[in-house]
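Engineer: Need a 3D model of the following:
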Amino acid sequence: MEARNLPIIFYPSSTPPSRSWSPPLENFVKANFDASFIPHDNRSGTGIIIRNSNGEIMASCVHPNSDILNATFVEALACEQAMLFSCDLGFQRVIVEGDAFNITSKMKNATVDR
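Structural biologist: Below is the predicted model of the structure:
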């Protein structure tokens, strides 16, 4: 993926997601992502759904991915795809939430991580 300057504000979720979905604040959307990994084929798939504060689905998509290194990479890629998808659709206040708590936690850290 190419690097872009994202003209939107992302708010990574600060807690692991619960079993039930909770709406974002008004004037925000929530981009939920998840990924699956097939290690013997080095392939993965990403699913993204964007909802508004009323719970209405604003957009959704799936991404097939190839040449995947490991499960951690899959979750980081899924998070990036959720951010880029939100940006491409023009959303400006996005809460990004996925089950990869370590990835969204690292997004809040200002230091560079390999």
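Engineer: alpha carbons only for contacts and neighbour counts from here, please
Structural biologist: OK.
Engineer: wait, is Met58 part of a strand?
Structural biologist: Yes - using DSSP: H, G, I helix; E, B strand; the rest coil, the assignment for Met58 is a strand.
Engineer: Helix or strand: which one has Asn32?
Structural biologist: Applying DSSP states H and E as the criterion places Asn32 in strand 29-38.
Engineer: Show me what that strand packs onto, helices and strands only.
Structural biologist: Counting contacts by 3 or more Cα pairs under 8 Å, 6 or more residues apart in numbering; DSSP states H and E, strand 29-38 is packed against strand 43-52, helix 71-88, strand 93-98.
Engineer: Alongside the first, I'd like the structure of this one:
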Amino acid sequence: MWVFDKKFQSPSMLYKTATDDLEVFKQVGQMQKQQINETEVQLQARVKVLWELAVETFYKFNFDATYIQNDRIMGIGGVLRDHRGDAKMVLSAPKAHVPSAFHAECYALIQAMQLCHELRISNMIFEGDAKQVIDSINSNCVDCSWKG
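Structural biologist: Predicted coordinates:
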């Protein structure tokens, strides 16, 4: 008789428990390997998004914002490039008392648009990564969802 975890078990029962636990351990290992392989396949299947030049006679202004929720502060940045990809201007600015990341992204776009307007630069393409902002701009509908 063997004692483990304050239970008396015979050697054959301990052996059976150990082999059952080993089988479960092997199955979990196989499941983990399968999950890792599936994740690698998913990563390989991701589409690479590459920046593209603007068509001739156009400029492209890439903008972005970062937002720190706890401090309610943000920073914006942007680059204006011509159709050859040459940087013509950069924009960066901090701002405090910002209510959300959506507001931060909107502010980045507005600043980019105002700068181009003030410099009388037309034939513009504005490009950012904030889907909600881009969808709102491209929509014909009034969207007040950002109000809550």
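Engineer: quick one, which of the helices and strands packed on strand 29-38 of structure 1 is packed in tightest?
Structural biologist: A comparison of these by mean neighbour count, using mean count of other Cα atoms under 10 Å, puts strand 93-98 on top with a mean of 22.
Engineer: quick check: the strand holding Asn32 of structure 1 aligns to which part of structure 2?
Structural biologist: On the basis of TM-score structural alignment, strand 29-38 of structure 1 is assigned to residues 59-68 in structure 2.
Engineer: What's the biggest helix in structure 2, counting residues?
Structural biologist: In terms of residue count, the longest helix belonging to structure 2 (DSSP state H) is helix 11-45.
Engineer: thinking again about what came up before, give me the buried positions along the strand holding Asn32 of structure 1.
Structural biologist: Neighbour-count burial for strand 29-38 of structure 1 flags 29-37 (criterion: 16 or more other Cα atoms under 10 Å).
Engineer: matching residues in structure 1 for the longest helix of structure 2?
Structural biologist: By TM-score structural alignment, helix 11-45 of structure 2 lines up with nothing in structure 1.
Engineer: need the helices and strands packed on strand 29-38 of structure 1 in a markdown table with distance to Met58 of structure 1, can you?
Structural biologist: Output for these, formatted as a markdown table (distance: least, Cα to Cα, whole Å):
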| stretch | distance to Met58 of structure 1 |
| --- | --- |
| strand 43-52 | 5 |
| helix 71-88 | 10 |
| strand 93-98 | 12 |
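Engineer: What residue in structure 1 is the furthest from its centre?
Structural biologist: For structure 1, the residue at maximal distance from the C-alpha centroid (Cα atoms, centre = their mean) is His40, at 24.3 Å.
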